[in-house]
Every structure is written in structure tokens, then in C-alpha cells.
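Asker: Generate coordinates for the sequence data below:
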Amino acid sequence: MKGDYITTYTKLSFSPLDPKPEDIRIADIAHALSLMTRANGHFKWFYSVAQHSINCALEAQAMGCDRKVQLACLLHDASEAYLSDITRPVKKHLPSYLEIENKLQGTIHQVYGRSPTDAEHAVVKQIDDTMLWHEFFVLMDERVYEPKPIIHSRPDFSERPFRDVENQFLWLFNSLSREGKTHKCVGIDGTKGGWIAACIKADAVSIQLYRTIHELCAEYSDADSILIDIPIGLPESDTDIRPDNMLRNHLKGKASSVFNTPCRQAVYAADYEGANATNKAVMGKGLSKQSFAICEKIEEVDAFLQSNPAWKNRLVESHPEYGFAILNVGAPVLESKKEQAGVSARISLLRPQIADLDGLLTKVSGDAAVKNRLHDILDALCLAVIGELGITHGFCTLPDLPPTDSKGLKMQIVGSKVE
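Answerer: I've put the predicted structure just below:
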């Protein structure tokens, strides 16, 4: 705490007394509420404000309420992420607190749509009271009033890991916020024998293997965003500056995942010896075998873009580890994606963004074309998610003003803002 500010989960200095719309972040709300207990911790086990909010939103859904009311239910206690939860008997005697709470809650509604109408607010209040009754009945063996209110859903009052609740809160928020939006976002990762493409359109997600980039782009010619993990915009002299070092600076502890991009002349060389010698002559440094290993893929994309100018600066470069860092509130995922801990960490970051991710991964594990390619699938899914976030919240690039190479291709790494 410093002055009239609190430091949020995403490291913002936030003033609860003077909230700014640009400082409201759903990641802060979901995280804080998932760690904040209901009933001042007097329930039989840990049951969070976030879990209560999820149950309220699902009750609204079961009642047939529209998505705006469901979202209002999910966010009805969002101000508590910045103010904490105060029990009802005390809160009603704190007029200043109520004034602060109403102002903050109004700012949150301003950021995420609009304030509920009086009729909608009455429905949210009714659902909130109904859920409170059933929470106290299950978790305290107490009937807080009579008669017992009817409930239409099957709320989950079990003790759950806070991270699972946080992820569900974020997924539900993302799902409800996508009303009317049908963006088609594609992420691409190179794999043995071709390219893995993950396509997200609303809540529908598909994973496909394509032999060539030409075939893939023909399939997704109507995509709103199409990001690929392969260098685009190639240097031809040591004065052409790629953003590779900038990306490494964003991936502290994970910089080794960023390979040096070979010069265009080396990309088209016939073998490693020739590529290494060419890169040394043009760029003043040799070429690692890791970088050479992806030259065939770089060449395929570079040749495609030169022969298909309509795709120039439309098929754009990104990087999965940069994407996962964005989803992880700016912190790189340090665990290796080749280890189970790294796989689990990446799946955890994708789960709030993708409907039934676990079901999708189970399904593709039985698809002969793409099974045993989990790392490539997760990378492609990450880039599709970054594209969707970019369309919703805005794209960003490394650097801010990308230079172009001799073929007019931007030398950039594309990312997204989160809020």
C-alpha cells in the first residue's frame, strides 16, 4: 500500500477512491476474487467470492436471462477485488463505503459494457440473495430467511483450488463478452511434415495439419487474424535490424527460445555449410544449426509472400513464448514445454480463453494427423488466442514502428494488449 493506492496483481497502482477505467483489468478482478473468501471465512471450507459470482452467472443462465444479465451477475461483486468484502450487517452502516463501492462498480460496468437497468439490477439482486441462502444452507447449516428460494441451476459449493476458479471466472467472462463477435483467428506453428493451424471462431475451435503454407492460407483466406511462429521480414545486410533482441528482453529467463534469424541469402542456401558461410559474410556472424533447421520453413513462407503480395503484412510473425508471457501478466513461462510442468502451465493459461480446452485436447489426441504434436498444438492455439485478444483489445508490435525489409515485409513480432 502506498498513499491512496493499492498495487494490483498485474502490478498497477490503483486508486479505489478515484478509479480510472483504463486501470480496470479483468485479470486483477478474477485473481483477487478467487482468493477472497465469502462470509468472512466462517464457512466450512474455503469458498471464494469468485466461486459465488460464477454460481450467480450460471443461475442467471439457467433462468434464461440474456447474456448481459449473466455478465452483470458475474461482475456484481467485482468492486470487492479492490475494496475487500464487508459483511452485510456492517456494510449498511457505512455510507461512505457504499458511495465508494457504487462509484467503483459503476466504473467497472462502464469498462465492460453498461450499467444494469433497474429491472436487470433487481434480477441480479434476487439471484444474489438466492445464492446466499443456498450457500449458508450448505456451508453453514443455516436457513437465513423463509421461505426457501427456488434455484434453477446446480451450483458448485465444493472446495476448489483457487486457480481453477480463477480460470473458470475468466473463461466465463470471455465467453459472455464475445456476444455478437464472430472473429476468425488463426495461429500457425511449423511441425514435421507441414504446419499446424488452430482456428478460433466464437466458441468453436479446430486443429488441422496442412502440408504447405499455400494450402493453409487458401483455407483461411477469410481470417480476421493469422499469426505464425516463423521469421517474416528477413535481413539482407547487417544494417537490417530484426526485433529478435527486443523479444529476448521481454523473455528474461526464456531468451534461448528466440533463435537468430538468418539473412535471406542464407535461407536460400542449399546446405548448412553454405548457409553458415553466407550468413557470416553478410551478417558478420555464423548460423547455428538450430537456426538452419528452420530455414526450409522460413524459405517456404518467404517465397509464398513474395509470390502472393495480397498476403504481405497480413500473414504476420508472432512468437508463442511471447504470447504465453502476455497471457501470464507479462511473465515468461520458464518451465520447458517439453516437461509436464511446462505443458500444464501453458494449458492453464489457455484454459480461460478457449471453450472446453481439455475436451479439445482429448479429441485431437485421437486424431492420427495431429496426435503426438501437443507442443505445436499449444503454440498454435496460443497465437490464435493472441489474435483474438488483439482484435478485441488492440495489437502491439516489437518494435512499435517496425522497419520493412527489401521485399516490403515488416520486421516485427506481433502481440496483443490484454485489456
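Asker: make it CA atoms for all contacts and neighbour counts henceforth
Answerer: OK.
Asker: Now do the contacts for Arg373.
Answerer: Contact analysis of Arg373 by CA atoms under 8 Å, 6 or more residues apart in numbering lists Thr191.
Asker: How much space separates it from Leu327?
Answerer: 22 Å (CA to CA, to the nearest Å).
Asker: got it, and Ala122?
Answerer: Counting by CA to CA, the gap from Ala122 to Leu327 is 35 Å.
Asker: can you check Ser318 too?
Answerer: Ser318 sits 14 Å away from Leu327, going by CA to CA.
Asker: So for Leu360, what's the nearest residue that isn't a sequence neighbour?
Answerer: Distances taken as CA to CA, 6 or more residues apart in numbering place Val205 nearest to Leu360, at 7.8 Å, with adjacent residues excluded.
Asker: Give me the helices and strands touching the helix or strand where the one you found lies, please.
Answerer: Per DSSP states H and E: Val205 is located in strand 204-210. If contacts are counted by 3 or more CA pairs under 8 Å, 6 or more residues apart in numbering; DSSP states H and E, strand 204-210 sits against strand 194-201.
Asker: another one to check against the first:
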Amino acid sequence: MSASPGPDTVPLAGVDGCRAGWIALARAPGEERPRLLVRARFADLVHDLGADAVIAVDMPIGLPDRIVGPGRGPEQAVRRYLGARQSSVFSIPARAAVEAETYAEACALAERLSDPPKRVSKQAFFLFPKILEIDRLLRAEPDARERIIECHPEFAFCRLNGMVPMATPKKIRGSVNPDGITERVALLARHGLPPELFREGPPRGAAMDDLVDAAVNLVIAGRHLRGLTAPFPDPPLRDRFGIPVAIHG
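Answerer: Below you'll find the model as predicted:
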């Protein structure tokens, strides 16, 4: 993407999956304060954000037909930077496994199409419907592939923190960790997002960590528009439909 447009000329959005579907923090040109959106379907969210919006979303984009190593290339590329936070990067299997209808079928396909053979984690399997929402949209709309980018919040925080991973986890045993949220909100404040955005908590259907992740993704969207992000791996791989396979940060 060209670095010539400024962040005040193009809509920006950071998006994360949530219980209700999708949560976004979005900023239109001229807006000082980002606004919150929650939509059940990714396609509806993209439509509402506008045809030229730059969207950074925490969801795997691009599905290789075979996996060599622990996950897709992007997962292998960023995991090494995250220290104790690297467990937040799930390994996503081959396309056929993501498209499977049952967990058993997904595991069988993932084992057959990976080297070394590896089954699917339950956490990753629950992401598959959302992964496929984005996949269907990008297959149908090739022009959207340069403005809808994959990011990963923990890697994004690491990048914004001078390549130092966050000291505390966002969650402990499945529950939101207040210290982890506080650490991330403070870092977001240094990058232009005021703490007031988080004081009312998340909207219905989303959790506090979803809101914080959408916020850091918004920062990444702005940096991407200004040409300040890099793909991991670089250059990006592409799947058989030509969709880029890279985490941007």
C-alpha cells in the first residue's frame, strides 16, 4: 500500500472477534475520538466502515494447502519475538482442515496435510467460522486484500513497545487480568489512544480484552496506512487464491 495518504484522509479500523461476532474501534477522517462498532457478520462490518477503510483484524488471513512446521509462516515468524506471550499465537492448519465441518474431520485433515503431522487445537477450531468469513470476502473481492490486513495483538503490542513483549498476560486461566489490561492501556495512551476509551468497559457481547485488542489493531491500521508496518514473513506468502499470508506489525 502506498504511504502517501495520511491517516486523516482514510477511515481506519481495528477489529477483533468477540462473542457477539466482531468488535471494531474505528476512526473516520476528521474524528478525534474513535467509535465502537459491534456487528454479527464481518461483511456487514466492512460495508459499514466504507469501501476505502484500512482494516487491521486479529484473525488469520490466507490459508496454505499444506503446513510445514508449527503453523503457517506468519505464526512461525512472530512467535519467536513474544517470549512468555508466544502461547497466544495459535497454529492454524491447512485450508482443507479449516473448511472441515467437524472437529474430527479437521484433525484428520490437519494431520495429513502437515509436516510433522499435527492435530487441531480446540481453540483454533473455534476460530474457523470467523476465518472463513474473511476468506470468503477476500476471495470475492480481490481489491480488498491490500486494505484488510492480518495482525496479532500481542505482536502489535510488542512492536509498539520497541520489540519488547508485554510483561503481564491479558488473561489468567481464562479470566481477564486487570494488570495486563492496565499495562496495555498505558502503552496505547503513548500511541494516541486516551485511557478514557476503556473506562466504560466493553460493549455487550465483547470482553475487555477484545476491546483492548481492537484498539491496538486500530493503531496498526494507522501505521499500515503510513507505510510503517512490515509483513511477517517478508515478503508475504500467498495462498492458492492469491490472498497474502502474513501478519503485519
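Asker: Do I have it right that the residue nearest to Leu360 of structure 1 meets Val186?
Answerer: No - using CA atoms under 8 Å, Val205 of structure 1 makes no contact with Val186, being 9.7 Å away.
Asker: ok, the two, which is more surrounded?
Answerer: Comparing Val205 of structure 1 with Val186 by other CA atoms under 10 Å, the one with more neighbours is Val186, at 31 against 19.
Asker: circling back to that earlier point, in terms of neighbours, single out the busier of Ala122 and Leu327 of structure 1.
Answerer: Taking other CA under 10 Å, Ala122 of structure 1 and Leu327 do not tie; Leu327 has more neighbours (26 against 12).
Asker: contacting residues around the counterpart of that one in structure 2?
Answerer: Matched by TM-score structural alignment, Leu327 of structure 1 corresponds to Leu160 in structure 2. Listed by CA under 8 Å, 6+ apart, the contact set of Leu160 of structure 2 reads Leu187, His191.
Asker: what's stretch 237-252 of structure 1 in contact with?
Answerer: Contacts for stretch 237-252 of structure 1 (CA under 8 Å, 6+ apart): 233-235, 254-256, 258-261, 263, 282-284, 321-322, 325, 331-332, 398-399, 403, 405, 411-413.
Asker: do that again at 7 Å, thanks
Answerer: 235, 255, 258, 260, 282-283, 322, 332, 398-399, 411-413 (CA atoms under 7 Å, 6 or more residues apart in numbering).
Asker: next one: stretch 219-237 of structure 2
Answerer: Outside stretch 219-237 of structure 2, the residues touching it (CA under 7 Å, 6+ apart) are 2-7, 12-14, 54-56, 73-74, 77-78, 244-249.
Asker: hmm, try it at 8 Å
Answerer: With CA under 8 Å, 6+ apart as the test, stretch 219-237 of structure 2 has contacts from 1-7, 12-14, 54-56, 73-74, 77-78, 151, 156, 191, 244-249.
Asker: follow-up on the earlier one: would you mind writing the PyMOL command to select the buried ones in the contacts of stretch 237-252 of structure 1?
Answerer: Per 16 or more other CA atoms under 10 Å, the buried members of the contacts of stretch 237-252 of structure 1 correspond to this PyMOL selection:
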select buried, resi 235+255+258+260+282+283+322+332+398+399+411+412+413
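Asker: Widest-spaced pair of the contacts of stretch 237-252 of structure 1?
Answerer: Greatest spacing in those, by CA to CA: Val282 and Pro332 (32.3 Å).
Asker: quick one: the closest residue to Gln290 of structure 1 other than its chain neighbours from Ile230 of structure 1, how far?
Answerer: Leaving out its chain neighbours, the residue that sits closest to Gln290 of structure 1 by CA to CA, 6+ apart is Phe259, at 7.3 Å. Phe259 of structure 1 sits 10 Å away from Ile230 of structure 1, going by CA to CA.
Asker: who has more neighbours, these two?
Answerer: Taking other CA under 10 Å, Phe259 of structure 1 and Ile230 do not tie; Ile230 has more neighbours (22 against 17).
Asker: what do we get in structure 2 for that one?
Answerer: Ile230 of structure 1 maps onto Met59 in structure 2, by TM-score structural alignment.
Asker: residues contacting its match?
Answerer: Contact analysis of Met59 of structure 2 by CA under 8 Å, 6+ apart lists Asp16, Gly17, Lys130, Ile131, Glu150, Cys151, His152.
Asker: dump the residue contacts of the residue mapped onto the third one from structure 1.
Answerer: Under the alignment (TM-score structural alignment), Lys130 of structure 2 pairs with Lys297 in structure 1. Taking CA under 8 Å, 6+ apart as the criterion, Lys297 of structure 1 is in contact with Gly190, Ile230.
Asker: what helix or strand is Lys297 of structure 1 on?
Answerer: For Lys297 of structure 1, the enclosing helix or strand under DSSP H and E is helix 295-307.
Asker: Mean per-residue distance, that helix versus structure 2.
Answerer: Taking mean CA distance after the TM-score superposition for structure 1, the mean distance separating helix 295-307 of structure 1 from the aligned residues in structure 2 is 1.5 Å.
Asker: Any buried residues in that helix, and which?
Answerer: In helix 295-307 of structure 1, counting by 16+ other CA under 10 Å, buried: Cys295, Lys297, Ile298, Glu299, Val301, Asp302, Phe304, Leu305.
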